[in-house]
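A.B. asks: Okay, here's the prediction I keep looking at, along with the sequence it came from:
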Amino acid sequence: MLHRRSQSSNGYTSESNFLTKLPVTVIAADGGTPALSSTVDVTVNIITGCSKLQDRYGSWPVSEINNSVTVPCEDSYGGNYTRVCDENGSWGPVTSYCKVKDTVLTNLQLQLNSVSNASGNASGEIENILESLSKITDNQIDSGIITNVTDILKGVLNIADYMNITDNSTEYFYETISNVLKPENEEAFKQADVDGSVVLDVVDKYMLLQQETKCNNLNTGDVNEIENNHIYTEIGRISGEVLFPNIKRSETNIDIMENTLTNLGITNVCFGGAYYNSLGNVMENQVTLEGQGSALPTGEVNSDIISLQLLTDPGVSLDNLDPPVRITFTLINGTYTDPICVFWDYNITTGQSKRGAWSSKGCVLEEITNVTAKCACSHLTNFAILMSPSKISAHHSLILGIISAVGCTISMICLVLTIIAHRIVWSVVRSNRTITLMHLCVALLLAFGVFLAGVNRTESRVACIIIAALIQFLFLAVFFLMLFIGVEILLSVVQVFGSRFRLSRLLPLAWLAPLVIVGVSLGVTKTEGYGNKKFCWLDIDSGLIWSFIGPAAAVILVNVIIIVIVFKKMASATFVKSKTSTTKLKTWLHSLCVLLPMLGITWLFGLLSVNSDMFILQYFFSIFNSLQGLFIFLFHCVFNRQIRQALTHRKERRRTLASFESEIRNTTKDEHSKSAPDPVKKTGPSTRFEDVD
């Protein structure tokens, strides 16, 4: 007997139940004649594959286990849907999707233009367009589709402003918005010509249109909700306190107290609210702080975005609400710091000529925990809370930035002076170590220069990639040159290869190795991770930063070992043993001051502060490393005896030469005076006077 079950509880499994009779014999304990013999029914379940399934992707036929099945797309789409029947007899996730053809969006735009030019009510055509958009965005989309869809939605709003909108149109509209805001579309959204603020603007205008057409038909207490995966909206009429969301319970909400409305002369009001749970990922992280005129990059959106608008008489102002509106946010990441209550201000134009930025004007933070934050704002609009993903607050970040900028500038000046000083006395001080030191000074000078000039140049994606790669190359070259200096110092101390070995011949490797690392990184990542919206540097989340940290940490480790060996050799040297304790201490300190800037040991502060809550390490790192050029100038020029003696000798020699040249000129003048004939005496009137006498 065979029983077949087409679906399991998940709707996908196909099983076969086989009912059969098996003989059962019970053997006697002594192994003799069977004591009992009978038969029992046994049911065996065998999974034969996946059953037929009809869903929004199409009709999936019956399939065997581990079989990949493809469903063709509709005529207006390219590609196909693919999924696998897994070993449990369940349909797996869809792994390939259909993509709308460009002609479909073009035809929708033409249809929209036709509707806008036609006379009469075209609500049906609007509904058809929005339905098509909801289907298109339900598939895999790219940046071009996002741009075209948002353009069509803006066009729909221009038409719908003087037409009746249907309930179906509203459903399709919010389905489209929700589909566009899918987390898997985040990367495509960032590459599109529009950002998340366009979605805010479109939804705000559509909701206002809803209020104008629906509110008159709502009784007090009526609230209509539309819930999608990534946007939730309500429109309702309330008497007294307004709380959004009103139907759906949520820790993130906006609360307008009854007193606030009473002070405005409002006792019954129609509200519209929207709640976005993924929009923050595609919003610009720009914020204009209270009292400042420019937009500055500050933190990340660390909450869902929520908005509320009231339909009031034209004479009612909602700009200075008293008591203020209370907004409660559920924090996405409880470890973030430096919270700022913000709203999206469309009146701000940023440096990228984009309309709108986050503003803190009229909003204050009242309370914050690791879970929630409470803000008070004197107006209504789209709200969120921005926080810094770094454990260093914005205040400390600003100070660290100033320290780095000032330190790098000082270092660049000192590096130029170091190069000039060595160039003047190059014939005297030239050696393997000074040759490598000059390479290090040039590399540091270029690295600091590019860092100061380009690390914040995020306006151009291509330029930012080039700057990030160049900074990576130059600082890696700095590390490899510091490694060469460390090896040269080690060789000079232990004399492994003798004095004839010229390490300077291998210096091209210090420039070639970083070039290879950067080239491989660019090739493997295809430039992804080089630069972001804040800085032109390597991405941390993707792990690309390790293409710099890895080699740098290896160089630091080797140089630390070299310093230990060098100090051990120094401690055992006879000339050190004979010195007093005070003299020894001075010798150690002087040696450390000379070696640390050249070998990059101060970069340990940077490595230790990556995951440290002790922000003091960040200060040490910024001070010591931005002033590396200053330390090199001090300990390899100002306090370097050889340089000082060479400069003094050059000065004395020039003085001697000047004196010698002066003596030669005087001697030549005297000799010239002696060898010249005596001038002829005049025998004029005086002679004649004598004759007269």
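C.D. replies: Noted; the coordinates are in hand.
A.B. asks: When you work out contacts or count neighbours from here on, use the C-alpha atoms and nothing else.
C.D. replies: OK.
A.B. asks: The helix or strand where Lys135 lies: what's the following helix or strand?
C.D. replies: Using DSSP states H and E, Lys135 sits within helix 123-136. Beyond helix 123-136 in the direction of the C-terminus, DSSP H and E gives the next helix or strand as helix 143-160.
A.B. asks: what's the angle from the next helix or strand after that next one to helix 123-136?
C.D. replies: Using DSSP H and E, the helix or strand that follows helix 143-160 towards the C-terminus is helix 167-180. With axes from the mean of the first three to the mean of the last three C-alpha atoms, to 10 degrees applied, the angle from helix 167-180 to helix 123-136 works out at 20 degrees.
A.B. asks: What residues of helix 167-180 count as buried?
C.D. replies: Neighbour-count burial for helix 167-180 flags Ser169, Thr170, Glu171, Tyr172, Phe173, Tyr174, Glu175, Thr176, Ile177, Ser178, Asn179, Val180 (criterion: 16 or more other C-alpha atoms under 10 Å).
A.B. asks: Put this next to the previous one:
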Amino acid sequence: MLLKNLERMPRRAGSTNFSYLIHDLERSLLGINFSGFNLTLETPTIQTLVFKLGCNFAGLSLNSDALEHVPKTWGRHAMQFPTELTQKACRTRPKELRLVCIYFFTNRFFQNDNNSSLLNNYVLGAQLGHGHVINLKEPINISFWHNQSLESHTMTCVYWKEGASKRYWGVWSPEGCRTEHPSPSQVLCRCNHLSYFAVLMQLSTAPLPVELLAPLTYISLVGCSVSIVASLLTLLLHFHTRKQSDSITCIHMNLHASVLLLNVTFLLSPVLAKPPVPGSVCVALAAVLHYALLSCLTWMAIEGFNLYLLLGRVYNIYIRRYVLKLCTVGWGVPAFLVLFLLAIKSSVYGPRAIPLSDSHGNGTGFRNMSICWVQSPGVHGVLVMGYGGLTALFNLVVLAWAMWVLRRLKARGKAPGPRACRDTLTVLGLTVLLGTTWALAFFSFGVFLLPQLFLFTIFNSLYGFFLFLWFCSQRCRSEAQVEAKMETFSSSQTMQ
């Protein structure tokens, strides 16, 4: 009767109604009387299985191929439960336990804010007694098969997290689950708890060849580590020589601080995206990483704005509390955006799967690696690609304008003489300072994909080091100018 009531619920039924009926179904199945080891009840879109387990539980494997009433037109699925499943329950309640498995072959009962696409529209759930099974050392393996290759999609194993949404009775969350791809048409979810499980599908670009993962990871590790050391050294040198601190130097140091935070969180991101790290830690790190990236992009735009004022007003800038206002924008605007996202939809952050493909056909097929990052494609498109694109475009325009102004000043005799090497270094320095190499991110398609990946990784992982070189060159230049003025002053005094 409860199964039929669930099926008859209208699609627009309230979220609390679905929650009530599903929990009522779970309670009824846990209390139902039957003889034998297991009981099966089903409707066209819902199937339930109840098992009697003892404390000598040796594990259980369920496969749709072995189930009698599953139509062969449906996609295959399987669940494997480890021996550890009943250990905690047997210590507190040493009696017969019941394992309830509920399979939904429709996603209408699990709608959320993202209206996510589920693989096969399957939701596979399991519950042991009336308690909660969490933090298992041996994972529960849930397998989903599709009749076509999944290489064009990003697949993420998720579970239904109740109470995490104000509008619906839950949200899909990847916490405690790891996604694997034993074959191009199979998704294997390894989760450390019992709940309702599914696989989120997102259209993705062509997966990254797995053989490029090692060199790109090595380049990122070395480049970010070098940049972290360079940024720390730059900040230490700045605090050691506070007497030279002006508005330009303060802007540079804030940019260094944002780059330092970005590199540190980026290196930690793939490490903390793996179990047994709690999902909340990954969510927090993803939010900090997003904040660091937005701050870095904002300070790059501020560098461009400051360069415009320097050249446009011919080095005559006075704005009341100029640095304080810039700091409010550079650190405050990204913080507002990230906190706003967390307030309206906390599930926007978490483990993000990066698709990898094996082009050698050695059996590993298509699989993912995960990092702590933005999960929502919409947020990623607007607040990462859109924000970064506007910053890169603005700074490219400022760079072109700055080159034109410097050339005009040089023609009027107000700039140093014709020194090709010095002019080249100035252009390179401004290019680094404004972070225009981030524009390479928009060439990740077609024949540009692989060169772009390596160039983008090299230039932007070493961005902090290039800024350090710029800082050193500017400091040496200012010291040389001071020494030249001192020599000129001494010579004039001697002549007098």
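C.D. replies: Yes, it's here. Treat the numbers as computed from the prediction; the structure is a model and nothing was measured.
A.B. asks: tell me the two of the buried residues of helix 167-180 of the first structure that are most distant?
C.D. replies: Maximum pairwise distance in those, criterion C-alpha to C-alpha, is 16.6 Å, between Ser169 and Val180.
A.B. asks: the helices in the stretch 451-600 of the first structure, which residues?
C.D. replies: 461-494, 507-525, 546-572, 574-577, 581-599 (DSSP state H, counting those that start in this stretch).
A.B. asks: ranking the ones you listed by burial, who's on top?
C.D. replies: Comparing the helices of the stretch 451-600 of the first structure by mean neighbour count (mean count of other C-alpha atoms under 10 Å), helix 461-494 comes out on top with a mean of 22.
A.B. asks: in the superposed pair, what's the mean gap between that helix and the second structure?
C.D. replies: For helix 461-494 of the first structure, the mean deviation from the second structure after alignment is 1.0 Å (mean C-alpha distance after the TM-score superposition for the first structure).
A.B. asks: Next: stretch 408-415 of the first structure.
C.D. replies: Compared with the second structure after the fit, stretch 408-415 of the first structure shows a mean deviation of 0.6 Å (mean C-alpha distance after the TM-score superposition for the first structure).
A.B. asks: whereabouts in the second structure does that stretch align?
C.D. replies: Using TM-score structural alignment, the residues of the second structure aligned to stretch 408-415 of the first structure are 224-231.
A.B. asks: And for the matching stretch, what's in contact with it?
C.D. replies: Stretch 224-231 of the second structure is contacted by residues 256-257, 259-260, 263-264, 267, 461-465, 467-468 when judged by C-alpha atoms under 8 Å, 6 or more residues apart in numbering.
A.B. asks: Can you list the buried residues in it?
C.D. replies: Under the neighbour-count criterion of 16+ other C-alpha under 10 Å, stretch 224-231 of the second structure has Cys224, Ser225, Val226, Ser227, Ile228, Ala230, Ser231 buried.
A.B. asks: possible to save those as a markdown table with distance to Ser185 of the second structure and secondary structure?
C.D. replies: What follows is these, written out as a markdown table (distance: C-alpha to C-alpha, whole Å; DSSP: H, G, I helix; E, B strand; the rest coil):
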| residue | distance to Ser185 of the second structure | secondary structure |
| --- | --- | --- |
| Cys224 | 36 | helix |
| Ser225 | 38 | helix |
| Val226 | 40 | helix |
| Ser227 | 40 | helix |
| Ile228 | 41 | helix |
| Ala230 | 45 | helix |
| Ser231 | 45 | helix |
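A.B. asks: Just give the closest residue to the residue nearest the centre of the second structure, not the sequence neighbours.
C.D. replies: With distances taken as C-alpha atoms, centre = their mean, Trp373 lies nearest the centre of the second structure, 1.2 Å away. Excluding its sequence neighbours, the residue lying closest to Trp373 of the second structure (C-alpha to C-alpha, 6 or more residues apart in numbering) is Ala286, at 4.4 Å.
A.B. asks: That neighbour matches what in the first structure?
C.D. replies: So, by TM-score structural alignment, Ala286 of the second structure is matched to Ala468.
A.B. asks: Hmm, Gly531 and that match touching each other?
C.D. replies: Yes - here Ala468 of the first structure reaches Gly531: they are 6.0 Å apart, a contact under C-alpha atoms under 8 Å.
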